[in-house]
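The following comprises the amino acid sequence and a computationally predicted model.
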Amino acid sequence: MKAQARHILVKTAAEAEQLKQRIAKGEAFDVLAKKFSTCPSAKRGGDLGEVRPGQMVGAIDQVIFKKAVREIHGPIKSKFGYHLVQVVYRD
């Protein structure tokens, strides 16, 4: 099984929630990722590329392989901060 996902990583749940609302109102995920994400993936618009089960931290792995595709999930807490995650595809 593999999937492609993208995410935005920020320091607080409130910041993640704010960005989630901006995406819901039509702002582009990749633009917001480039501007606000603290993950190195920010320069790729939050693109994590193709991942397989077990490659990401547990909480993110669960979202990528168990939650609905194309929806924005989060804020999800990890040891790195708070994530918004979108599964682009999974097969």
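That came in fine, so what should we check first?

can we go C-alpha only for contacts and neighbour counts from here?
Fine.

Grab the nearest non-local neighbour of L48.
Distances taken as CA to CA, 6 or more residues apart in numbering place R6 nearest to L48, at 5.1 Å, with adjacent residues excluded.

What strand or helix carries the one you found?
strand 3-10 (DSSP states H and E).

How about G49?
strand 47-51.

what comes up buried for the biggest helix by length in the chain?
In the chain, taking DSSP state H as the definition, the longest helix is helix 13-24. For helix 13-24, burial by neighbour count (16 or more other CA atoms under 10 Å) applies to 13, 16-17, 19-20, 23.

another structure for you, compare them:
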Amino acid sequence: MATAAALHILVKTEKEALSILEQLKKGKNFAALAKRYSTCPSGKRGGDLGEFRRGQMVKPFDDVVFKKEILKVHGPVKTRFGYHLIKTLYRNG
């Protein structure tokens, strides 16, 4: 079974996600921005979701983590929870 680990920042609007993405592009720290802006409980851990299996997350999120380039920030990705900026740390399988 494929597993991965990722960080994410979850916000309510695409506009907010794009604003945070701009800060990341300017070199701001992902974990610091997650602690400040993320509405997900993982924000307190710098957006760290830990390790999870394929299929545990909603499909649009899963697709990014298991198919897109690792260590690069992807998004905004819209799900029923809001807009995510996702950084996959590693994946296997």
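Everything's here; your move. The structure presented is a predicted model; accordingly, all values stated were derived computationally and were not measured.

Make CSV out of the buried residues of helix 13-24 of the first structure and add distance to A59 of the first structure.
Listed next are the buried residues of helix 13-24 of the first structure as CSV, based on distance: CA to CA, whole Å:
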residue, distance to A59 of the first structure
A13, 15
A16, 15
E17, 17
L19, 19
K20, 18
I23, 21
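
quick check, nearest of the residues you listed to V31 of the first structure?
I23 (9.9 Å; CA to CA).

so that closest one touches F29, yeah?
Yes. With contact defined as CA atoms under 8 Å, I23 of the first structure reaches F29; the gap is 6.1 Å.

Kindly list the longest strand within the first structure.
Using DSSP state E, we find that the single longest strand of the first structure is strand 81-90.

For stretch 83-91 of the second structure, which outside residues touch it?
2-14, 17, 21, 61, 64-66, 69-78 (CA atoms under 8 Å, 6 or more residues apart in numbering).

ok, now with 7 Å
3-14, 17, 65, 70-78 (CA atoms under 7 Å, 6 or more residues apart in numbering).
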